[in-house]
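Enquirer: what follows is a predicted protein model with its sequence.
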Amino acid sequence: MYLSHNNPNKKLTIHLQEVCVYLLDMLKYVPLSKQDRAALEYIGKIVAVSHDFGKYVSYFQQYLQTGETKGDLHHHSFISAVFAAHLLRHPSKWQASWFSFAPLIGYFVVMHHHGNLRDISLDVTKSRHIAENNVQDSLYHRVRVLKQQIDDITIHASKIVKDLSPLWAELSIPLSLADELNSFVQHYEKAFDEVYRQYYWIDKQKKQEVTKELYYYVLLLYSALIDADKLSAANIERKARLHIPAHLVDLYREANYDVSVTEGTNGWRNRMYKTVMERIEQMARANPDQKLFTLTAPTGAGKTLLSLSVALKWREQAEKQYGYSPKIIYALPFTSVIDQNEQVIRDLFSPLHDFHENEQRYLVKHHHLSTFQYKAENEELPLRKALLLTESWEAELIVTTFVQLFHTLIGYENRALKKFHQMAGSILILDEIQNVPVEYWPLLRTVLYQMADLFSCKILLLTATQPLIFPEEETVELLESETVKPLDFFQEMERVEIHWLGSDKGAYSPEEWQDLLKNLFEDGKTYLAIFNTIRTSIEIYKGVKKWLQEREYEVVYLSTNIVPRKRKSRIEKIRKLLKHNQKVVVISTQVVEAGVDLDFDVVFRDLGPIDSIVQAAGRCNRNGTSSELGKVYITPIERDGKLEAQYVYKSVHTYIAKEILPKEPVSEQRFFDIIIQYFTQVRERKSHDASEGLIRAMEMLKFDAKDRMIDKNKPKYVSEFQLIEDARQSVDVFVEIDEQAQDIWRQYMQNVVEEKDFEKRFENDLRLKRDIRQYVISAPIQLVKNLDRDLYEKTRMLHLSNDLLNQYYNSEYGLIRSSEMVDAWIM
């Protein structure tokens, strides 16, 4: 009996059948044209049954049974890939324009189903090169191994045909297995020629219109294959999809809010909700095929519930009109916002009769700090299976980060790409999309266009500061009707004013800023001050703390310079102080701008991009309860003659913001116009080279190369895409700030670092991950370079033990930074 896996033993044909069934089921939920679906399902069958064909080699079967190897002769992906290309090289009836590339697609996705995708040019050769023993280095060893494996397959061909034939017939594959296997062992080199010919078309851009789409079909099949393969290998049975009522948000609003009021802040939100609901009904009748939408609403408008209501109604429309249920993917820029949004969604789903028995089948939260649990049919799955299902987005609604989303859409890594098929056909809600770096806007536009065009994704850009990623005529604004536009809702609210307070010389030193605060100070008001660098935030906190305490104020410091656990507790403390009308001043960095629902009378902010300034303004008189307008003071900070904003943001952003901001007070009614001016100028002044380089890499299937040289301005490989730039001069540090941290570190050392059993170590690492990250900060290397590095290779972080704490860490403001150190460590 041929096996695919052991511990427990699994018959190879059972595994191939499961992968095929799972893969075809995954494709079923992707809306496609008839010709594209027929082509994809045919290739999918071939890819599924051939992806582990190499496991029929006796060397692999021996390795599975005994663990013994003969060099790399037990490796199975390459011979499987060549077999897939061989099966797909026949002329076919399928009419899809891209189907002529089927052998290359099958070869490429099967070859890399256990690893990451790489530059297609590294994977091709010609039969002539094989005959002349002149194969390129990237394939030379694999081809030598292949020749010996072909000899082995030849010897055992009759047994292989006998084992595989029943499955072959069951899947209705029109090719004769016996004939194809005989042809393969005799003429396998021809498959290389066919793949090379198709690579030549791509390399020389012979079929440019087709190759623009090829990347997306490659990722769809690769994703479905590797996800199906992992689920089968883990013996996880896929569950049926779940229904979510389209009017769930309406019912929730009726139960928790006064939806009939038309005046005040709640009336303002109700009228926006009504406008959007009427708009999507009108669009469903007039233009049901529209895919790109915007929802431009002021801060405090209740965009989370509003967008979810839109998505659920779109989902119902798709079910009725097209017969499939799109997944809803809600993506945000920061992990700090996700917990808050997830809780809103959990409250929304709670009335569903089976939600608590199937929590993760309904809702999955996924980012790099996620805890992994998966509850289905009232059963908590083991951690490894929970991890697999979470990372595969096996849920109806997924809350995630831009990093997870865009590094899948523009990706090359196996672990990220296994969820690509879940995005195809989905409803994508992109919250605060302006946080994507401007140089990537053309790239983002191209990718979202293709996802909408090829796979019928509906895409909703959700923000108070709508960037100009798409031309206005290509999107539909949801907060709009014949009688009202988003601008009307912006102009209706008068909660805050922005005041430019540049000094006589243009900017303030930290010492001058402290004097400014004292001059503007009004006892009894609550204050938030946001600075661009940790260094300045600490300096000012230390400078004003005593003066404010003498006036009976609670002074709280916030930044990523303190461990996440303490940061979270301080935010809760601030909420309580504000709720009970206590006198409080918060000194912070930009970390407070991202989804932290706090409301102050006065906000000070260092100069920054206009969208960041508007975000900061959203923390001032947020609920419109004050009898007077909240004040937002823009106070540029300089050090050594340079604006600190330029340490953190690109100079162009700083210059444009300074140029655009009026020097007279700006009412909230004018925010919309200023935002449009800002993004218009930013778009015009930014280079598109980075986007153009990545788009070309995607079209050329140039995913990654081992020795690539990263050039952010002119990338050549998909792998050079970085949504967040690497902080190459920083390192993670675990900080033992209390006994609980000490205990967690002891558990981590004992149960992860020192654990010999791989499975136990893996599960313990997952179990402790969230607790560990609550005490980790990112620190400039120069500040912590003297800490013990002996365990760094195992832990990927340094360890600041409690006995050294006072030398490196202050309980009030976190990591101690020397006074002469100039840095721009933000957030």
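Expert: It's in.
Enquirer: only C-alpha atoms for contact and neighbour calcs from this point on.
Expert: Fine.
Enquirer: so residue 715 sits against residue 690, correct?
Expert: Yes. Using C-alpha atoms under 8 Å, residue 715 is in contact with residue 690, at 6.1 Å.
Enquirer: quick one, helices of the stretch 551-700 of the chain?
Expert: Assigned helices in the stretch 551-700 of the chain, in chain order: 564-579, 610-617, 645-648, 651-660, 671-685, 689-699 (criterion: DSSP state H, counting those that start in this stretch).
Enquirer: may I see these organised as TSV, with distance to residue 298 added?
Expert: Putting the helices of the stretch 551-700 of the chain into TSV (distance: least, C-alpha to C-alpha, whole Å) gives the following:
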stretch	distance to residue 298
helix 564-579	22
helix 610-617	10
helix 645-648	25
helix 651-660	20
helix 671-685	9
helix 689-699	30
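Enquirer: nearest to residue 815, of those helices?
Expert: For residue 815, the closest of the helices of the stretch 551-700 of the chain is helix 564-579, at 12.6 Å, according to C-alpha to C-alpha.
Enquirer: in that closest one, which residues are buried?
Expert: Of the residues in helix 564-579, 564, 566, 567, 570, 571, 574, 575, 578 count as buried by neighbour count, 16 or more other C-alpha atoms under 10 Å.
Enquirer: likewise stretch 737-751?
Expert: 737, 741, 742, 744, 745, 747, 748, 751.
Enquirer: cool, stretch 60-72 as well?
Expert: For stretch 60-72, a neighbour-count test (16+ other C-alpha under 10 Å) marks 60, 61, 64 as buried.
Enquirer: cool, and stretch 616-627?
Expert: 616, 617, 618, 619, 620, 621, 622, 623, 624.
Enquirer: can you list contacts of stretch 106-122?
Expert: 43, 46-47, 50-51, 77-78, 80-85, 88, 123, 136, 138-139, 195, 199, 218, 221-222, 225-226, 412-414, 700-705, 717 (C-alpha atoms under 8 Å, 6 or more residues apart in numbering).
Enquirer: out of those, which are inside helices?
Expert: Residues of the contacts of stretch 106-122 located in helices (DSSP state H): 43, 46-47, 50, 77-78, 80-85, 88, 138-139, 195, 199, 218, 221-222, 225-226, 414.
Enquirer: quick check: residue 448 vs residue 216, distance?
Expert: According to C-alpha to C-alpha, to the nearest Å, residue 448 stands 11 Å off from residue 216.
Enquirer: dropping in the other structure now:
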Amino acid sequence: MQSIAHIREYDKKIQTVSEHLLGVKILAENYGEKIGLKHVVGLAGVLHDLGKYTEKFRNYIWDAVHYPEIAEKRGKIDHSTAGGRLLYNMYHDNTTDPFKKILAEIVGNAIISHHAYLQDFITPELNSKYLFRVQEKDICEFEKSKECFFRYVMTEVEFDKYVNNALDELKTIMDRTPTQVIFLTKYIFSGLIDADRTNTREFEDNKENKVYFDHLCLFQSYYKKLIDKYETFNRSATSDHPINKLRAGMAERCDKFAEEPSGIYTLSIPTGGGKTLASLRYALKHAQMHPKQRIIYIVPFTTIIEQNAKEVRDILKDDRHILEHHSNIVIDEDKNNDGNEEEQEGLFNTKEKIKLARDDWDSPLIFTTMVQFLNVFYSKGTRNIRRLHNLSHSVLIFDEVQKVPVQCVSLFNEALNFLRKDAHCSIVFCTATQPALEFVDHKLEINADGEIIEQVDRVNDAFKRVEIIDETSYPMTTDYLGNWINKKTLEDKQSILIILNTKAVVKDLYVRLKNDDSFSLPVYHLSTSMCPAHRNRILREMKDLLKAKIPFVCVTTQLIEAGVNVSFSCVVRSLAGLDSIAQAGGRCNRHGEYEELKYVYVIDHLEEKLDKLKEIKEGKILTKQILADLSANPKAHGGGLLSREAMTLYFRRFYTVKFKEVLNYPITDLGDKDMTDLLFNSYRNGYAQDYKKENEGLELLNTSSYKTAADYFRVINDITQPAIVPYGDGKELINKLNSAARVEELTELLRKAQQYTINLYPNEVNELSSEGGLEIHLDGQVIELKERWYSKEHGLDMEGEGELGLALV
């Protein structure tokens, strides 16, 4: 009886199990070879669907395609446990070789988990999901599966030789520290997931979907275009402006520093110093001299992606190879699956096609967010971790790295240490406000003398364009602030940027100014309640007004602070962390258009509710303390609020005093445990010792709680769901998604849809659902927001009074 791995939808052609296993093996080997684990990752690939060599699975797939009315229900055929059990039986039992045990555990866990997420070796309840699967679970026709594997895929002699090659690779790379084992396991899992989905997709599309590009040639071409752009800067009429000369000097310094070996470095270019292009110059040259496969920009806000990607794309003249990854459009798959039940795998329904859509970061130049980066390493499910192996051999540019959520600091540092040491990455922290991440317990292994810019203090002094004015002595209400702004615009006839800490007060002030008959200037509003395409339109309009020197007011949240290239003559910033004050200052007199210093007013807004925004709240307290010190002694802390001395003091207090207890991602539901306990400190967390006592020994070398950690992980505490909004092309994209037949078409449409997507909180989803404001598409995988609930002024409108006009098209 012919084995079946998949049945193609349009012509019912069968892909045999051996064809699939050998195809996945080749892809997995390519992914593993990048870090010296060719056979380790290949081993996961060649065994992952061993359990499909059963009559039960064959009949299940055949009936589901040809007789769907009698097909067994989803979730009844376990085909992933068999490969993990084979490894356990052959290389874990009856051996004292620690490398054989480690190999069986880390590869076996990837195999049994490839339809869910990596299983816990030991759970908080003191059981082992991994051992249950490989030792106890009842799986059908296991001996037959083994027999077919050794007959049709590899002989036992070939297999044993292959495993020995994998063992040699482990012995070469592995130092057996828990932290390294964690990340190598995740890397293997990533390679398996991507190889499996890529091979399946190629079979369904009946063609090879891999896009090949010559990294070296491409980066050489990019580098030449960038240098040509710098030459035009040097020939411009404003090239002799002091700020432009400083920018040119720092860019040349980045070019020279690119010759240094790969490592973790800081690039402390002042705000407005041209760090995007300067860091790109470093990355492109470094990628050529120390062969790298991709350059990845990781930024805190989607607004920075939009601007930085456009700036780079305009210079490089390339749309094809530049990927913007704002967020996941598709609702995350059901993460409650503990791996004991299988997906309806092998059939090409809508959910399967969406799962197969290329979402693997296999592009030479990528722009993404800190949320997406951290999700790659720690989020549950298979969609995010699929991208991990493509981070290897990359230049990673972290723009405004100080925005790492404080509870994720230790996790962030450990991930970067792995990328530098084992995945051959070069990493640059590109910000004017370096956050001192090397002073925490799970410290970042940053290079000694790793600052790229020489004489940073001198550069900062030369770059000074603003004066900070402390207006915090009298807390302001929205009405008071509105009157204060009105008076300021009447007196100075200038454009003012107002940055407040919450969307609620931003919207209130915007409405207050719009409805004030005595206020004559145009008023703009920016918020994360708007989709990226909407925000981009507003930013373009504002830039046109700034260029024409037409006064207006913009009221916004902090989304505008990092990386958005606008330059106002006056900025008002609600009291927040010192880094936020500095970033707000970077939106004022950004290019030195005014010879005199311009003003950044720091105010204390009385009506902001910050109880759920603890980082902003505590940062505000620390900044207020430093302001008080400077008021008492103008020479304190380096003589200025934005001095390097003040900034270093701020971050050390922020991490070691205010948030020391939360840096390791505490999990309150588990008592005194935190994320680093579950993952990196496997023996200190107590589970291993307790398990050993209860079970009269410990059969495992790995004890980490992968799935429990992933279940609790959130970069941002509130869970959100993506929704495509009916703005611009959003409605048309929904229609196209519903009619897309091929995986390749779905991939492209899902990428485009990122520009028309917002994130909804659970309470918003519930309220909108009850009011009929949402529509579900693609078998529940994609949410659409209805037109009444999207406003041309505010974006998401929970009142259902939104109105979309022709001006938005």
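Expert: That came through, no problem. Computed from a predicted structure; not experimentally measured.
Enquirer: would you pull the TM-score for this pair?
Expert: For these two chains in superposition, a TM-score of 0.76 is obtained (TM-score structural alignment, normalised by the length of the second structure); 705 aligned residues with a C-alpha RMSD of 4.3 Å.
Enquirer: quick revisit: derive a PyMOL selection command for the buried subset of the contacts of stretch 106-122 of the first structure.
Expert: For the buried members of these, the matching PyMOL selection, counting by 16+ other C-alpha under 10 Å, is:
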select buried, resi 43+46+47+50+51+77+78+80+81+82+83+84+85+88+123+136+195+199+218+221+222+225+226+412+413+414+700+701+702+703+704+705+717
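Enquirer: re earlier: and the helices of the stretch 551-700 of the first structure: which comes nearest residue 494 of the first structure?
Expert: Using C-alpha to C-alpha, the nearest of the helices of the stretch 551-700 of the first structure to residue 494 of the first structure is helix 671-685, at 10.7 Å.
Enquirer: which elements pack onto that closest one?
Expert: Contacts defined by 3 or more C-alpha pairs under 8 Å, 6 or more residues apart in numbering; DSSP states H and E place helix 671-685 of the first structure against helix 486-492, helix 610-617, helix 651-660.
Enquirer: what's the most buried one of those helices?
Expert: The highest mean neighbour count among those, using mean count of other C-alpha atoms under 10 Å, belongs to helix 610-617: a mean of 22.
Enquirer: so it matches what in the second structure?
Expert: Using TM-score structural alignment, helix 610-617 of the first structure corresponds to residues 578-585 of the second structure.
Enquirer: what about the matching stretch, how far off from the first structure?
Expert: Once fitted to the first structure, stretch 578-585 of the second structure is off its aligned match by 1.1 Å on average (mean C-alpha distance after the TM-score superposition for the first structure).
Enquirer: show me what that stretch is in contact with.
Expert: With contact meaning C-alpha under 8 Å, 6+ apart, stretch 578-585 of the second structure is reached by 271, 402, 433, 466, 499, 558, 561-562, 571, 573, 575, 600, 602, 619-620, 622-623, 641-642, 647, 650.
Enquirer: try 6 Å this time
Expert: 433, 561, 623 (C-alpha atoms under 6 Å, 6 or more residues apart in numbering).
Enquirer: kindly report the same for stretch 248-256 of the first structure.
Expert: Contacts of stretch 248-256 of the first structure (C-alpha under 6 Å, 6+ apart): residue 309.
Enquirer: that one vs the second structure - mean distance after superposition?
Expert: Counting by mean C-alpha distance after the TM-score superposition for the first structure, stretch 248-256 of the first structure comes out at 3.8 Å.
Enquirer: buried residues in that stretch?
Expert: Residues 248, 249, 252 are the ones in stretch 248-256 of the first structure that count as buried (16+ other C-alpha under 10 Å).
Enquirer: what's the answer for stretch 577-597 of the first structure, then?
Expert: Buried residues in stretch 577-597 of the first structure, counting neighbours by 16+ other C-alpha under 10 Å, are found at 578, 582-595.
Enquirer: the residue lying closest to residue 119 of the first structure once chain neighbours are set aside: what's it in contact with?
Expert: Counting by C-alpha to C-alpha, 6 or more residues apart in numbering, the nearest residue to residue 119 of the first structure once its immediate chain neighbours are dropped is residue 702, at 4.0 Å. Counting by C-alpha under 6 Å, 6+ apart, residue 702 of the first structure touches 119, 120, 717.
Enquirer: that's a helix at residue 776 of the second structure, yeah?
Expert: No. Secondary structure assignment (DSSP: H, G, I helix; E, B strand; the rest coil) places residue 776 of the second structure in strand, not in a helix.
Enquirer: give me the three-state assignment for the residue most central in space within the second structure.
Expert: A centroid search over the second structure (C-alpha atoms, centre = their mean) returns residue 372, at 1.6 Å, as the residue closest to the centre. Of the three states, residue 372 of the second structure takes helix under three-state DSSP.
Enquirer: alignment lookup: it to the first structure.
Expert: In the first structure, the residue matched to residue 372 of the second structure (TM-score structural alignment) is residue 404.
Enquirer: do residue 435 of the second structure as well
Expert: By TM-score structural alignment, residue 435 of the second structure lines up with residue 467.
Enquirer: quick check: its match vs residue 679 of the first structure, distance?
Expert: For residue 467 of the first structure relative to residue 679 of the first structure (C-alpha to C-alpha), the value is 6 Å.
Enquirer: between residue 448 and residue 216 of the first structure, which one's more packed in?
Expert: Shown here are residue 448 of the first structure and residue 216; by other C-alpha atoms under 10 Å, residue 216 has more neighbours (23 against 19).
Enquirer: what secondary structure does the counterpart of that one in the second structure sit in?
Expert: Residue correspondence to the second structure (TM-score structural alignment): residue 216 of the first structure is matched to residue 183. With three-state DSSP as the basis, residue 183 of the second structure sits in helix.
Enquirer: which residues touch the residue nearest to the centre of the second structure?
Expert: Listed by C-alpha under 6 Å, 6+ apart, residue 372 of the second structure has no contact partners.
Enquirer: mind running it again at 8 Å?
Expert: Neighbours of residue 372 of the second structure in contact, by C-alpha under 8 Å, 6+ apart: 326, 327, 384.
Enquirer: the nearest residue to residue 745 of the first structure once chain neighbours are set aside and residue 94 of the first structure, how far apart?
Expert: Excluding the flanking residues, the one nearest residue 745 of the first structure by C-alpha to C-alpha, 6+ apart is residue 772, at 7.4 Å. Distance, residue 772 of the first structure to residue 94 of the first structure, using C-alpha to C-alpha: 53 Å.
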